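Q: Just the structure for this:
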Amino acid sequence: MSAQLMGGWTGGKIPAGQHCQLQGGKGGTPPMRVSGVPAGATWIVAQFNDKSYQPLSRNGGHGTIAFPVRGAVTDLPAVPGMTKTLPGGAQVMAAAKSTGAYASPGYLPPCSGGRNNRYSVDLKAVDKAGKVLAEIKDFTIGRY
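A: Now for the predicted structure:
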């Protein structure tokens, strides 16, 4: 399985406006194309992390979103941050682990204040029983 960022995301600097509301942004998840999705997969589960900030650096620290599989090549659309209501059949599997003013019921967009933190995603293709069929670990989505 492999992934490619889309929609202006390059893995370098987080695109303008794609950071958290606390810092003036209206960020959403980066759109991605996942190829080589194994037969039998029903969901791509995306765990978003801030690798530079230990409390949110693993296991979906910035939220876990499940996207329905559409075939061996599946496009994961951008979904909004700071909400539990997602379009296109996407579902919040776990809210961000952030607290206080940073708390989010779903995905927390990059919110490091521009300190060049590295944001990544772990992608897992899972079947209807939740068994992981393939995964990509620590795929860099950008720095903010």
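Q: drop to CA atoms for contacts and neighbour counts, all remaining ones
A: Noted.
Q: isn't Gly17 right next to Lys26, touching?
A: Yes. The pair Gly17 / Lys26 is scored as a contact, 5.8 Å apart, by Cα atoms under 8 Å.
Q: tell me the secondary structure for Gly88?
A: Assigned with DSSP: H, G, I helix; E, B strand; the rest coil, Gly88 falls in the coil class.
Q: what about it, neighbour count?
A: 11 (other Cα atoms under 10 Å).
Q: do you know how far it is from Ala72?
A: Distance, Gly88 to Ala72, by Cα to Cα, to the nearest Å: 18 Å.
Q: same check, this time on Gly17
A: 31 Å.
Q: ditto for Thr10
A: For Thr10 relative to Ala72 (Cα to Cα), the value is 23 Å.
Q: Before we compare anything, build this one as well:
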Amino acid sequence: MKWILSAALALLLSTPAMAGDFTAGLAAPWNGKTIPKGAQCGQQGGSGLTPPIVLSGLPKGTVAVLVEYDDRDYRPLSSGGGHGILLYPVKGSSATLPQVPEMTAKLPHGVRVYKPSRASGKFKTPGFIGPCSGGRHNMYTATIKPIDGQGQVLGKVKIKLGRY
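A: Below you'll find the predicted structure:
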């Protein structure tokens, strides 16, 4: 019985987040449980890249996706894009959001900084900042919002990126 409950919980945790037909999930090596080794912020020895996020069922009319990156366990950066909000252009009903670097406003693949991270001091940046809790097991999340050509939000899904 214990094994069945563990298997059911594992399946639930690996299922992509959904809003209607719109779903979002992480591509390997990200698993939503732990931040992959080396994916933490550059100030703590990592690459600081955003995770690759796989989207499907994007609402009709979606031209871009806003992604709010947060550290749920550090109140100043726990909501509303505390680690930054990036705007990813998309076409069609599915997309894989590419990895882009932290600590810069000059991003590849047409990605733009919508709002920079609210981090301060040596962590202040004109763009996104990666998981940077120093390994205190903080939970990092992303809220994904498809938008249309007029900037209207067409849906919302929140996913866990993992603990660092």
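Q: TM value for the aligned chains?
A: Remark: TM-score between the superposed chains equals 0.97 [TM-score structural alignment, normalised by the length of the first structure]; 143 aligned residues with a Cα RMSD of 0.8 Å.
Q: Leu108 of the first structure maps to what in the second structure?
A: In the second structure, the residue paired with Leu108 of the first structure according to TM-score structural alignment is Ile129.
Q: and what of Ile14 of the first structure?
A: Here Ile14 of the first structure is matched to Ile35 in the second structure, going by TM-score structural alignment.
Q: in which helix or strand would I find the closest residue to that match other than its chain neighbours?
A: Spatial nearest neighbour of Ile35 of the second structure, chain neighbours left out: Gly162 (4.9 Å); criterion: Cα to Cα, 6 or more residues apart in numbering. Counting by DSSP states H and E, the element that carries Gly162 of the second structure is strand 157-163.
Q: Packing partners of that strand?
A: For strand 157-163 of the second structure, the packing partners by 3 or more Cα pairs under 8 Å, 6 or more residues apart in numbering; DSSP states H and E come out as strand 17-19, strand 22-26, strand 139-147.
Q: which residue numbers in the first structure go with the first one?
A: By that I understand strand 17-19 of the second structure. Going by TM-score structural alignment: strand 17-19 of the second structure matches no residues.
Q: which stretches of the first structure form strands?
A: Under the criterion DSSP state E, the first structure contains strands at 2-5, 32-35, 43-50, 64-68, 73-76, 91-94, 118-126, 132-143.
Q: what sits against the residue positioned nearest the centre of the second structure?
A: Computing the C-alpha centroid of the second structure and ranking residues by Cα atoms, centre = their mean puts Ala142 first, at 3.5 Å. With contacts defined as Cα atoms under 8 Å, 6 or more residues apart in numbering, Ala142 of the second structure is in contact with 67-70, 158-161.
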